[in-house]
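K.L.:
Build me a model from this:
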Amino acid sequence: MNMKGWFTEMARNKRNSGSVIILSVIVIVLVAGFFMYKSGVFGGKEKQKITVYSIFQEEEARKILDKFKAETGIDYDILRLPSGEAVSRIQNEMSNPQADFLMGGPADSHQVLKEAGSLEAYVSPNASDIADNMKDKEGHWTGFYLNPVAIGINENRWKEKYGDAPYPQSFKELTDPKFKGEIGMSDPATSGTAYTAVASLAQVWGDDEMLNYMKELLPNLKERPKSGIEPIQKAAKGEYTIGITFLGDQLKIKYQGNPITSIVPEAAGYEVGALSIVKNGPNTEAAKKLMDYMLTKEPGEIYTQSAYAVSVKDSVPIPEGGIDIKSTNYNASYDLLKAAAQRKDLQSALKDLK
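P.N.:
Just a heads-up that it's a prediction; the model follows:
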């Protein structure tokens, strides 16, 4: 190679080396920028997804989760389940959890999961203003709303069947033979609504009297669906006269234009609707963010206005058309931890009733 060719080759190699260096720098900058974006340095939102098992009605849960997604960039999958099925599913999945978050359902259901070792302990800083009896002190579950059990009556069907007779004001009146086939109540084995009702009766009357009462009530039940809201939905359609459900569900159906009257009788239990994080779920950090968000004012207002429940937070007002639980005859001494401890035994005894 002559001298001119040698200089030409050297120049070409320098250009190639320079190109490699420039390309390497570009790659390093892009990779660093990507990780800085993911970490939020540039205000970016990490692409994540959370799996939620919801005992809330799905439309209510989605309203909240859509807001959460817009605020955090965290997407979600949702599976709507009755509380009994949600508890069983989470326990059965303990060796390989599929969900990150359990949304709604009576706190005694969450307590059962806590005792089974299925829940993550997390005390949200936003839970500090929630009363101690409405949250687990170790943070395994946190209360979100209050809702008493009520007797819901289709006014039109009542008029057709019973004329001007007064509405029943107590649970015991529902055993009257004239109500045969005219009452809907969900199955306490699958529904937190029905379990709350019978657990409260057991606490007020004693286990034996509650079981005798349920045996007398059974002939009057048209059906025992899995989901707690179904009895009032079907009563509203005129399939039967009375639905035993949570008050909030009845008010929601009423304000959709249905002729429903609600009575909260003595001995009526209530749910502290709760939230919890599934232990060892696929995305625990995102679940903690969801818990923090749920305990702010916005989701509290979204839920109470949609479900006509009462928030556990004083900062969230009672929704228009809602009823303050303190103004009813509910069982204020209802012990949800005792209800959780008795759950297996009471459900077993109720299954034996014919």
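K.L.:
contacts and neighbour counts: CA atoms only from here.
P.N.:
Noted.
K.L.:
What count of nearby residues applies to Glu301?
P.N.:
Residues lying near Glu301 (other Cα atoms under 10 Å) number 21.
K.L.:
Flag every buried residue along the helix or strand that contains it.
P.N.:
In this structure, Glu301 sits in helix 297-307 according to DSSP states H and E. By neighbour count on 16 or more other Cα atoms under 10 Å, the buried set for helix 297-307 is Lys297, Pro299, Gly300, Glu301, Ile302, Tyr303, Thr304, Gln305, Ser306, Ala307.
K.L.:
any chance of these in JSON lines, plus distance to Val20?
P.N.:
As requested, these are exported to JSON lines (distance: Cα to Cα, whole Å):
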{"residue": "Lys297", "distance to Val20": "54"}
{"residue": "Pro299", "distance to Val20": "53"}
{"residue": "Gly300", "distance to Val20": "56"}
{"residue": "Glu301", "distance to Val20": "57"}
{"residue": "Ile302", "distance to Val20": "56"}
{"residue": "Tyr303", "distance to Val20": "57"}
{"residue": "Thr304", "distance to Val20": "61"}
{"residue": "Gln305", "distance to Val20": "61"}
{"residue": "Ser306", "distance to Val20": "60"}
{"residue": "Ala307", "distance to Val20": "62"}
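K.L.:
I'd like the structure of this one too, to check against the first:
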Amino acid sequence: MKKKLTKWTSLTLIAAMALGLSACGGGDTKPAAEGGSGADAGGSKKLVIYTARDKNVVDEILPRFKEKNPGIEVEVMTMGAQQVLERIRGEKTNPQADFWWGGTQSSFITGAEEGLLETYKPTFAANVAAENKDAQDRWYGEMLLPEVIMYNSQALKKEDAPKDWDELLDPKYKDKLLIRGVLASGTMRTIYSSMIYRQDPADPQKGYDWLKKLDANTKEYTQDPTNLYLKLARQEGTLSLWNLQDILIQKEMKKQPFDYIYPASGAPILVDAVGIVKGAKNMENAKKFYEFLFDKDELKKKSESLFQIPTRTDINKDEFPAWLKGLDTKPLQLDWKVLASKEKEWMQYWDENIKGKNKK
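P.N.:
Next up, the predicted model:
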């Protein structure tokens, strides 16, 4: 996927420099907080973010952060969730990013175990449930993200769409499925790994057999989400598997003919997380962004306009928007540590032995 780099410049910083504040020692000279590298103790004005967030999310949230932090110059690189992990892993000896914004808990568990994430206990730590954060404060879940069945509402009536995972294997849906390229996508890797787990985590062959039948009904694996949306809107396929937030963004904000079915047996509910990159060069600014993302007012705004389900437990449920109050979030029972440890093995097998090999 083509990498997109967005650079947010700051007139305030220029003005501050013109006034000679830095020459007068007005920069931030506080030492880094416990657990930090201290790389930006001299008052860095930069923040580099790697994100798997939808562009609509980035475009709405960053201007509000800039408004509250006008002296910080932010660079954002957007890519698939798995690609973020691989890039941070490749840069471990010389980190280029400061903040990892968005990815599955499986990816963050892996990143934490590989020493890619900084320990940082944020001010809101006590208000995030234990299952939605790392016990050593290396990552925190920003939101909950159900993975559901997506369909084109112009081409398929709701009553004719599959109501649960196993219905996707029905031969009547042959060549109706469009699937976002799996290996680069944290969402798709989680959905596919969950399908293996729900069959029998001790015997992945049962899950592989299930995915073979799904592959038989899949018309195409698209390069990225943009191509998925385009082809689904054109009715080149009528069904997909995707995350609830992005479906609602496309439906409500982009007016795409998309809708969703929440699977009857339950959905994999991702803890979509964030964390500071180990050895970040702009540590203090990364912490500011961390705290900003979890600000209660900010979370309410994101829930209203970006369809996010916040993980903070101290938000009054009465303040949630109508779409969230009426949502049934029945989870598919999964052991996320098992998924984190097996995902790479399972997805490699799928890619080498199942993908595109089951057409008749």
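K.L.:
one step back: average gap between the following helix or strand past the helix holding Glu301 of the first structure and the second structure?
P.N.:
Where DSSP H and E defines the elements, the next helix or strand beyond helix 297-307 of the first structure is strand 310-311. Its matched residues in the second structure lie on average 0.8 Å from strand 310-311 of the first structure after superposition (mean Cα distance after the TM-score superposition for the first structure).
K.L.:
before we move on, the earlier item: looking at the buried residues of helix 297-307 of the first structure, spot the one nearest Asp345 of the first structure.
P.N.:
Set against Asp345 of the first structure, the nearest of the buried residues of helix 297-307 of the first structure by Cα to Cα is Ala307 (30.8 Å).
K.L.:
Nearest spatial neighbour of the closest one, chain-adjacent residues omitted?
P.N.:
Closest residue in space to Ala307 of the first structure, ignoring its immediate chain neighbours: Gly248 at 5.6 Å, by Cα to Cα, 6 or more residues apart in numbering.
K.L.:
how about Asn133 of the first structure, what's its match in the second structure?
P.N.:
Residue correspondence to the second structure (TM-score structural alignment): Asn133 of the first structure is matched to Glu131.
K.L.:
Helices of the stretch 101-250 of the second structure, start to end?
P.N.:
Listed in chain order, the helices of the stretch 101-250 of the second structure (DSSP state H, counting those that start in this stretch) span 105-113, 186-199, 204-217, 225-233, 244-248.
K.L.:
closest one to Ile354 of the second structure among these?
P.N.:
Ile354 of the second structure lies closest to helix 204-217 among those, at 5.9 Å (Cα to Cα).
K.L.:
Name the residues of the closest one that come out as buried.
P.N.:
Buried residues in helix 204-217 of the second structure (16+ other Cα under 10 Å): Pro204, Lys206, Gly207, Tyr208, Trp210, Leu211, Lys212, Lys213, Leu214, Asp215, Ala216, Asn217.
K.L.:
check contacts around the counterpart of the last one in the first structure.
P.N.:
In the superposition onto the first structure, Asn217 of the second structure corresponds to Asn220 when matched by TM-score structural alignment. By Cα atoms under 8 Å, 6 or more residues apart in numbering, the residues touching Asn220 of the first structure are Leu174, Thr175, Pro177, Phe179, Lys180, Gly181, Glu182, Ile183.
K.L.:
what's near enough to touch the first one?
P.N.:
Listed by Cα under 8 Å, 6+ apart, the contact partners of Leu174 of the first structure are Pro168, Leu217, Asn220.
K.L.:
The nearest residue to the last one once chain neighbours are set aside: how many residues sit nearby?
P.N.:
In this case it means Asn220 of the first structure. The shortest distance from Asn220 of the first structure to any non-neighbouring residue, by Cα to Cα, 6+ apart, is to Lys180 (3.7 Å). Lys180 of the first structure: 16 surrounding residues under other Cα under 10 Å.
K.L.:
Please look at Lys180 of the first structure and Glu223 and confirm they touch.
P.N.:
No: counting by Cα atoms under 8 Å, Lys180 of the first structure sits too far from Glu223 to count as a contact (11.0 Å).
K.L.:
List only buried entries from the contacts of Asn220 of the first structure.
P.N.:
Taking 16+ other Cα under 10 Å as the criterion, what is buried in the contacts of Asn220 of the first structure is Leu174, Thr175, Phe179, Lys180, Gly181, Glu182, Ile183.
K.L.:
mind listing the helices for the stretch 251-354 of the first structure?
P.N.:
Going by DSSP H, counting those that start in this stretch, the stretch 251-354 of the first structure shows helices at 284-294, 297-307, 336-351.
K.L.:
need the contact list for Gln82 of the second structure.
P.N.:
With contact taken as Cα under 8 Å, 6+ apart, Gln82 of the second structure is in contact with Gly103, Ser107, Leu183, Ala184, Ser185, Gly186.
K.L.:
Make TSV from the helices of the stretch 251-354 of the first structure and add distance to Lys234 of the first structure to it.
P.N.:
Shown next, in TSV, are the helices of the stretch 251-354 of the first structure (distance: least, Cα to Cα, whole Å):
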stretch	distance to Lys234 of the first structure
helix 284-294	31
helix 297-307	18
helix 336-351	23
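K.L.:
List just the one of those helices that sits closest to Asp66 of the first structure.
P.N.:
Using Cα to Cα, the nearest of those to Asp66 of the first structure is helix 297-307, at 10.5 Å.
K.L.:
Give me the distance between stretch 299-310 of the second structure and the centre of its chain.
P.N.:
Mean-position distance between stretch 299-310 of the second structure and its chain equals 14 Å (Cα atoms, centre = their mean, to the nearest Å).
K.L.:
what's the neighbour count on Gln347 of the first structure?
P.N.:
Per other Cα under 10 Å, the neighbour tally for Gln347 of the first structure reads 17.
K.L.:
Same question for Ser19 of the first structure.
P.N.:
For Ser19 of the first structure, the count of nearby residues is 12 (other Cα under 10 Å).
K.L.:
That one - that's part of a helix, no?
P.N.:
Yes: read with DSSP: H, G, I helix; E, B strand; the rest coil, Ser19 of the first structure is one of the residues of a helix.
K.L.:
The match of Asn133 of the first structure and Leu324 of the second structure: what is the separation?
P.N.:
21 Å (Cα to Cα, to the nearest Å).
K.L.:
now Met79 of the second structure
P.N.:
Shown here: Met79 of the second structure relative to Leu324 of the second structure, a distance of 28 Å by Cα to Cα.
K.L.:
which one in the second structure is aligned with Asp208 of the first structure?
P.N.:
Using TM-score structural alignment, Asp208 of the first structure sits opposite Gln205 in the second structure.
K.L.:
ditto for Gly152 of the first structure
P.N.:
So, by TM-score structural alignment, Gly152 of the first structure is matched to Met150.
K.L.:
Check whether that match really touches Leu239, as I assumed.
P.N.:
Yes: judged on Cα under 8 Å, Met150 of the second structure makes contact with Leu239 at a distance of 5.7 Å.
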